[in-house]
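[1] Let me see the structure of the following:
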Amino acid sequence: MFESAELGHRLSKAEYETIEPKLRTDLLDVQFDLFEHKDFAVVILINGIDGAGRGETVNLLNEWMDPRHIEVHAFDRPTGEEGDRPPMWRFWRALPPKGKIGVLFGNWYVDPIGERAGGRLKKAPLDQRLSELNRFEAMLAAEGVLLVKFWFHLSRAGQKKRLKALESSPATRWRVQQADWDFYEQYDRYREVAEHVLRRTSTGVAPWVIVDGTDPQYRAVQVGRTLLERLQRRIEYVRKGFRPRQTAAPLVAAPDERNLLNALVLSQPMDKKAYDKALEKLQGRLALALRSDAFARRSLVLVFEGMDAAGKGGAIRRITEALDTRQYQVIPIAAPTDEEAAQPYLWRFWRRLPQRGKVAIFDRSWYGRVLVERVEGFCSEADWMRAYAEINDFEDQLVSAGAVVVKFWLSVSQDEQLARFKARESETFKRYKITPDDWRNREKWPLYEPAVCDMIDRTSTSNALWTLVEADNKYFARVKILRTLVNKLEAVLE
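    Take a look at the predicted model:
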């Protein structure tokens, strides 16, 4: 894969000086077009061999283009804040909004390659991580992100020559450390691993571009032209109304119309006395679990979904009553802001993930993609169909990083919902809880019910099970939620 990058590509000074002015102008023009229309975001990955000119190329892009609309992120070892969250969290935070270019130096490929080359990662786990990255990049592409991946290559002899040249000049000597020479000694192993990684992750939506790092002038022109052509082509497609062709197989309802929701017995018995007794005991167990030393190494992510007036708010309050206010955050999810709409749809949830020892309670969540967006037609069928797998990947990453993920669907009957709507309208202090949208959503009950059943069926995994809560009796619902949560926590923290 690297053979073509070892042919000794070169451009003379005269050739470079002929190409460079127009290339800079064209890049600047296309960047302004991107920023003005904000049709999509651009993510540039910078990877490769030490000494192949990665840093110089990033500096050159900032020189050739408007740096105000280029966001450069150089990743080193995770900080304490980053280490407290799933590994991909810091990369999600760095994604640029539509209209901007994000340059990610030291990105999600660094650790898999380095760990495998260093003997700390076996081939099977490596390939599993690469498959996860392929799915992640496919999701970015489906969300409209233009992903441009550069691998800067040098031969072993070329790397040695480059390091010696840097050491020989007082102006650049500081750039060569002992670690660079240690890396040079491992060159053959690193190249072997890198070639395997690039072959596994060079996909139709995110192919790798191999850059010969031998000659700075050739390198600059190759990167500049590649970026220009990719941007021009994407802008042309967008202007013509082109969208990648996506199809989805239809979901078919059960012939007998029996499903997960209509099989529930929604009115479950529990009186106030039994409720108060259970509530006190369960809240005490919850407080002890979340203050334990074992929980300090984990985090808790709670998801509450349900029909309007199902009792999500009341259930959440019975949980937070048992917690230290410094330990948790309740995150109500509504329509995305302009900032959030300029990013892939999972971005606004990644950025709100809790650190270790903390609790995030989502009052509605990322499941809006397969519920309200599906029912209201805010996204295509292909978008919400692919979201099931993307959500499962997301939750798997949370659990792998130590989070406890607990998800509740609160289910009420249509008669009970109607009674609660009318009660809200009649009570002054509850009027804010009822809106015209609630009545409109009620009319779409026949559309929401199959969407909920599909969601539960396709995203209730061993890592993140759904708990269905019969919520016509609020006492019963709150106790079931607390008991489920406490039992899950205590089992995990043993």
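[2] use CA for all of it now, contacts and neighbours both
    Fine.
[3] Helix, strand, or coil at the nearest residue to residue 453 once chain neighbours are set aside?
    Take residue 453 and drop its neighbours on the chain: the residue closest to it by CA to CA, 6 or more residues apart in numbering is residue 260, 6.1 Å away. Using DSSP: H, G, I helix; E, B strand; the rest coil as the criterion, the local structure at residue 260 reads coil.
[4] same thing with residue 47?
    Using three-state DSSP as the criterion, the local structure at residue 47 reads strand.
[5] Does it touch residue 106 like I think?
    Yes - with contact taken as CA atoms under 8 Å, residue 47 and residue 106 are classed as touching, separated by 6.6 Å.
[6] Of these two, which one has the most company?
    Relative neighbour count places residue 47 above the other of residue 47 and residue 106, with 23 against 17, counting by other CA atoms under 10 Å.
[7] To which secondary structure element is the closest residue to that one other than its chain neighbours assigned?
    Once its chain neighbours are removed from consideration, residue 47 has its nearest residue in residue 151; the separation is 4.9 Å (CA to CA, 6+ apart). Using DSSP states H and E, residue 151 falls within strand 146-153.
[8] name the helices or strands packed onto that strand?
    On a contact count with 3 or more CA pairs under 8 Å, 6 or more residues apart in numbering; DSSP states H and E, strand 146-153 meets strand 42-48, helix 123-142, strand 208-212, helix 216-239.
[9] Out of the ones you listed, flag the one nearest residue 467.
    The closest of those to residue 467 is helix 123-142. By CA to CA, the value is 26.8 Å.
[10] since we're on the residue nearest to residue 453, how many residues are nearby?
    For residue 260, the number of neighbouring residues by other CA under 10 Å comes to 14.
[11] Same question for residue 368.
    Using other CA under 10 Å as the criterion, residue 368 is surrounded by 17 other residues.
[12] A strand includes it, no?
    No - note on residue 368: no strand contains this position according to three-state DSSP, which reports helix.
[13] and this one, so I can compare the two:
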Amino acid sequence: MFESAELGHTVADDDYKKAVPALRQALLDVQYDLAQAKNLPVLILIGGVDGAGKGETANLLNEWMDPRLIHTCAFGPATQDEAERPTMWRFWKELPPKGKIGIFFGSWYTTPILDNMDGKIRKKLDSTLNDIVRFERMLTDEGTLIIKLWFHLSKKQQKTRIAALEENPKTSWRVTEQDKEHLKHYNEFRTVTGHILRETSTANAPWMVIEGFDANYRSLTTGQYILDAIRKNLDIKTARPRKATAPALLPPADGLNVLNALDLTKSLDKSDYESELEEYQGKLNLLTRHEKFKDIAVITAFEGVDAAGKGGAIRRITQALDARHYSTIPIAAPTDEERAQPYLWRFWRQLPRRGRLTIFDRTWYGRVLVERVEGFCSEQDWMRAYAEINHFEEQLIGHNIVLLKFWLHIDQEEQLKRFEEREKTAFKRYKITPEDWRNREKWDEYQTAVCDMIDRTSTELSPWTLVESNDKKYARIKILKTICKQLEKKLSSL
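    As a prediction, the model looks like this:
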């Protein structure tokens, strides 16, 4: 992986001075074209051997290009706020929007490298790398250009470079004890980073390994590579080639599915409802004040047929909670800011820290429901979203987040009754819109999409709870019971 980056590449000073002005102008031109087009986010990852010029390169790019259109992030050890959320949270919230360039100095590769500095390739490492490949594939499928730069030095070059930096009073501060310790383990470091780069250098996000000893060579190579990568992607005017895919699940030949198999006649009388509501709201309150609740977070995700009672169910949950410890996130059509990012971005940024509960009123499943049915994304996009969503939820659960997903279902007759009631009741009119009536006309299409969603994303780790909601009282109690049961199970396991 590193053979070509240990050949002793150099560029003479005169040649460097002649090449730089034209390169800088071209980089500025492509940067402004990128900003004007606003159809491509660019993410530059900078990694490499200590002393190979990583910091100098990040600074140089900000000098050669317009820094107002660059967002540079240097990632160190996770802060307390970051540690209380899934590992990838801090990277998600810093992703560049379309038209901008993000530079990550340190990235999701740092921890896998540091955790394997002894050079041994562990099974856990390969699992982590598989997760990284899936994540980067999702970003590129969403339109992000990922440029991964690795700056390399041979062992001899690194030793020379560190010594030179140390001897110069103006640069000695840049050499740390950690750098010296890493030099002692150079061979092991080279082994593990070689493996990591090979396993994660993919067609959609390849690594560019650059010899870092000669600053002139390093700078020109980096600048030209970034220029070529951005210009190539900006100049692609044709649509992405269509990929062959098998069809989504076909409707069952006998018409039976997970929705019409529900018994929507289930109900509770008023006295039982009031008694159980008091019981389970009290239990939920106690569970969220449990001493171990501070070690977990909770996400309740609500989806359902229009007018199925999501809002009423959510209110019965929040009535039991301390307002300081929960938040409700209503999801509507994405804003311009959100459309400039991958579709999961707006959900990642809302993840709760430990000791808190977040309620999503509509969720990331919009990609495989509304966007699918209304044609807001391609079939290829919503088909790949099932796996991306499952991976997202695996990360949540792996970080001690209790994820509870509810689908509230009613039949067409009950929906019509509720729609008409909303139109007649002054204080409920805001709940009914022309969009609701239009969606009703696509009832069968939405039912097919929901059945596909449940089949493909109801996993062992994160199953769907289907809630029979023709009777609101029954639905609310079933939801509260489910939350209490899963919270008790989680807290008892800690």
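[14] TM-score for the pair, please.
    The pair, once superposed, lands on a TM-score of 0.98 when counted by TM-score structural alignment, normalised by the length of structure 1; 491 aligned residues with a CA RMSD of 0.9 Å.
[15] Could you report the separation of the residue nearest to residue 453 of structure 1 from residue 446 of structure 1?
    The span separating residue 260 of structure 1 from residue 446 of structure 1 equals 14 Å under the rule CA to CA, to the nearest Å.
[16] rewinding a little: now do the buried residues in the strand holding residue 151 of structure 1.
    Neighbour-count burial for strand 146-153 of structure 1, with 16 or more other CA atoms under 10 Å as criterion, is recorded at 146, 147, 148, 149, 150, 151, 152, 153.
[17] how far away is the second one from residue 235 of structure 1?
    From residue 147 of structure 1 over to residue 235 of structure 1 the distance is 14 Å, taken as CA to CA.
[18] Count the neighbours of whichever residue in structure 1 pairs up with residue 181 of structure 2 for me.
    Across the two structures, residue 181 of structure 2 finds its equivalent in residue 182 of structure 1, going by TM-score structural alignment. The number of residues packed around residue 182 of structure 1, counting by other CA under 10 Å, is 10.
[19] picking up where we left off before, equivalent range in structure 2 for the strand holding residue 151 of structure 1?
    The alignment of strand 146-153 of structure 1 onto structure 2 (TM-score structural alignment) spans residues 145-152.
[20] How far does the matching stretch sit from its chain's centre?
    Computed by CA atoms, centre = their mean, to the nearest Å, the separation of stretch 145-152 of structure 2 from the middle of its chain amounts to 20 Å.
[21] Now for residue 188 of structure 1: which residues touch it?
    residue 156 (CA atoms under 8 Å, 6 or more residues apart in numbering).
[22] Three-state assignment for it, please.
    Secondary structure of residue 188 of structure 1, reduced to three states by three-state DSSP: helix.
[23] Ok, the one 4 residues further on next?
    Classification of residue 192 of structure 1 into helix, strand or coil gives helix, according to three-state DSSP.
[24] burial count for it?
    Neighbour count of residue 192 of structure 1, defined by other CA under 10 Å: 12.
[25] separation between it and residue 114 of structure 1?
    For residue 192 of structure 1, the distance to residue 114 of structure 1 under the criterion CA to CA works out to 12 Å.
[26] Residue 62 of structure 1 now?
    Remark: distance between residue 62 of structure 1 and residue 114 of structure 1 (CA to CA) = 28 Å.
[27] do the same with residue 415 of structure 1
    Residue 415 of structure 1 sits 59 Å away from residue 114 of structure 1, taking CA to CA as the criterion.
[28] More neighbours: which of these two?
    Neighbour comparison, residue 415 of structure 1 and residue 114: the larger count goes to residue 114, with 15 against 10 (by other CA under 10 Å).
[29] And that one, how close does it get to residue 27 of structure 1?
    Distance from residue 114 of structure 1 to residue 27 of structure 1, counting by CA to CA: 33 Å.
[30] thinking again about what came up before, could you dump the helices and strands packed on strand 146-153 of structure 1 into JSON lines and include distance to residue 432 of structure 1?
    JSON lines is the format used below for those (distance: least, CA to CA, whole Å):
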{"stretch": "strand 42-48", "distance to residue 432 of structure 1": "41"}
{"stretch": "helix 123-142", "distance to residue 432 of structure 1": "37"}
{"stretch": "strand 208-212", "distance to residue 432 of structure 1": "53"}
{"stretch": "helix 216-239", "distance to residue 432 of structure 1": "42"}
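[31] if I line the two up, what does residue 374 of structure 2 land on in structure 1?
    With TM-score structural alignment as the matching criterion, the partner of residue 374 of structure 2 in structure 1 is residue 376.
[32] no wait, residue 482 of structure 2
    Under the alignment by TM-score structural alignment, residue 482 of structure 2 pairs with residue 484 in structure 1.
[33] How about its match, nearest residue that isn't a chain neighbour?
    Using CA to CA, 6+ apart and skipping residues adjacent in sequence, the residue nearest residue 484 of structure 1 is residue 467, 8.0 Å away.
[34] helix/strand/coil for that neighbour?
    Of the three states, residue 467 of structure 1 takes strand under three-state DSSP.
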